[in-house]
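Engineer: quick one: sequence and predicted model below, then my questions.
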Amino acid sequence: MDDSKVVGGKVKKPGKRGRKPAKIDLKAKLERSRQSARECRARKKLRYQYLEELVSSRERAICALREELEMYKQWCMAMDQGKIPSEIRALLTGEEQSKSQQNSSRHTKAVKTEPNSNSW
C-alpha cells in the first residue's frame, strides 16, 4: 500500500516536516566550527584571567586585614596591661591638637571679623 496522500492536487509523501537541509559545503562548516571553538577558548581564557586577578586581589585584601587585626589585638593586650600604645597616644594627641587648632582658628576669625563689622 502507498502511504502518499493527495492534498490540493499535490502528492505528499510521509516523512520529515519542515525545511529541507540546504547542501552546505562540508569544508566551510568545519571551518566555522573550528573558528567557534577558537573563540570559545579565547573567552574561557579571558574569564579565567579575570577570576585569577580577582582572587589575588581578594587574597591581598585578606592579608592586609589580618595584619590590621593582629595590630589591634596587640594594642588591646597592651591596654589590658595598663600600657597605652604609642600609636593610640599619637592618634589621641593628634585629635586634641587638631581640635585646638580648629578652635583657635575659629577664634581668630571671629576676632578679625569683629573690627570689620564695627568700622563705619
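Structural biologist: All right, it came through fine.

Engineer: CA only for contacts and neighbour counts going forward, please
Structural biologist: Noted.

Engineer: can you tell me the helix or strand for the spatially most central residue of the chain?
Structural biologist: The residue lying closest to the centre of the chain (C-alpha atoms, centre = their mean) is Leu54, at 7.9 Å. Assessed by DSSP states H and E, Leu54 sits inside helix 26-80.

Engineer: and that helix, what does it pack against?
Structural biologist: Using 3 or more C-alpha pairs under 8 Å, 6 or more residues apart in numbering; DSSP states H and E as the contact test, no helix or strand touches helix 26-80.

Engineer: right, and the helix or strand after that helix?
Structural biologist: Toward the C-terminal end, the helix or strand that comes next after helix 26-80 (DSSP H and E) is helix 86-118.

Engineer: could you tell me the angle between that following helix and helix 26-80?
Structural biologist: Helix 86-118 runs at 90 degrees relative to helix 26-80, counting by axes from the mean of the first three to the mean of the last three C-alpha atoms, to 10 degrees.

Engineer: this is the other structure I want to compare:
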Amino acid sequence: MKMFLFLLQERKEAGKRGRKPGRKAAADKVDMKAKLERSRQSARECRARKKLRYQYLEELVADREKAVLSLRAELEKYRRLAAELDAGRYPEEMQAILEEVGAMKKE
C-alpha cells in the first residue's frame, strides 16, 4: 500500500511540468512580434543572397560563352588552314603558327 501511495505522489509531481493553460501574456506577444521581424529579416537576407548568386552565375555563363565563341573561331581558322594544306597550298598564316608553336616548345 505504501508503494501505491508513493507512485501516486510521483504522478502528481509529474503533472506540474509542461505548459500552463491561460498563461499567455503580453510578453508572448512581444516575443511573437520579434520572431516575425527576425523571420522577415532572414527572408530579406535570403533574397539578397539569391540575387547575388544569380548575378554571379550570369557573369560566369557570359564569360564561358565568350570563351566558346573564341574557341569556335580558332577551330574554324584551323579547319580553313587544314583545307588549304589538303589542297596543296601553303597558307601565309602557317609560318606564324609554326613559329608560335616552336616558341612554346622552347619554353
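Structural biologist: Happy to help now that I have it. Nothing here was measured: the structure is a model prediction, and the numbers come from that model.

Engineer: quick one on the thing from earlier: which residue lines up with the residue nearest to the centre of the first structure in the second structure?
Structural biologist: In the second structure, the residue matched to Leu54 of the first structure (TM-score structural alignment) is Leu60.

Engineer: who's in contact with that match?
Structural biologist: With C-alpha atoms under 8 Å, 6 or more residues apart in numbering as the criterion, no residue contacts Leu60 of the second structure.

Engineer: repeat for Lys16 of the first structure
Structural biologist: Contacts for Lys16 of the first structure (C-alpha under 8 Å, 6+ apart) come out as none.

Engineer: from Leu57 of the second structure, how far out is the equivalent of Lys44 of the first structure over in the second structure?
Structural biologist: Matched to the second structure by TM-score structural alignment, Lys44 of the first structure sits across from Lys50. Distance from Lys50 of the second structure to Leu57 of the second structure, counting by C-alpha to C-alpha, to the nearest Å: 11 Å.

Engineer: tell me, how many residues neighbour Arg80 of the second structure?
Structural biologist: Arg80 of the second structure sits with 13 neighbouring residues when counted by other C-alpha atoms under 10 Å.

Engineer: can you check Gln41 of the second structure too?
Structural biologist: 12.

Engineer: counterpart of it over in the first structure?
Structural biologist: In the first structure, the residue paired with Gln41 of the second structure is Gln35, using TM-score structural alignment.

Engineer: and that match, how far is that from Ala42 of the first structure?
Structural biologist: Plainly put, Gln35 of the first structure is 11 Å away from Ala42 of the first structure if you go by C-alpha to C-alpha.

Engineer: could you do Arg34 of the first structure as well?
Structural biologist: In this view, Arg34 of the first structure and Ala42 of the first structure are 12 Å apart by C-alpha to C-alpha.

Engineer: and if you look at Pro85 of the first structure?
Structural biologist: Separation of Pro85 of the first structure from Ala42 of the first structure (C-alpha to C-alpha): 54 Å.

Engineer: surely Leu85 of the second structure touches Pro91?
Structural biologist: Yes - counting by C-alpha atoms under 8 Å, Leu85 of the second structure does reach Pro91; the two are 7.4 Å apart.

Engineer: what's the local residue count around the counterpart of Leu26 of the first structure in the second structure?
Structural biologist: Taking TM-score structural alignment, Leu26 of the first structure has Met32 as its aligned residue in the second structure. Met32 of the second structure sits with 12 neighbouring residues when counted by other C-alpha under 10 Å.
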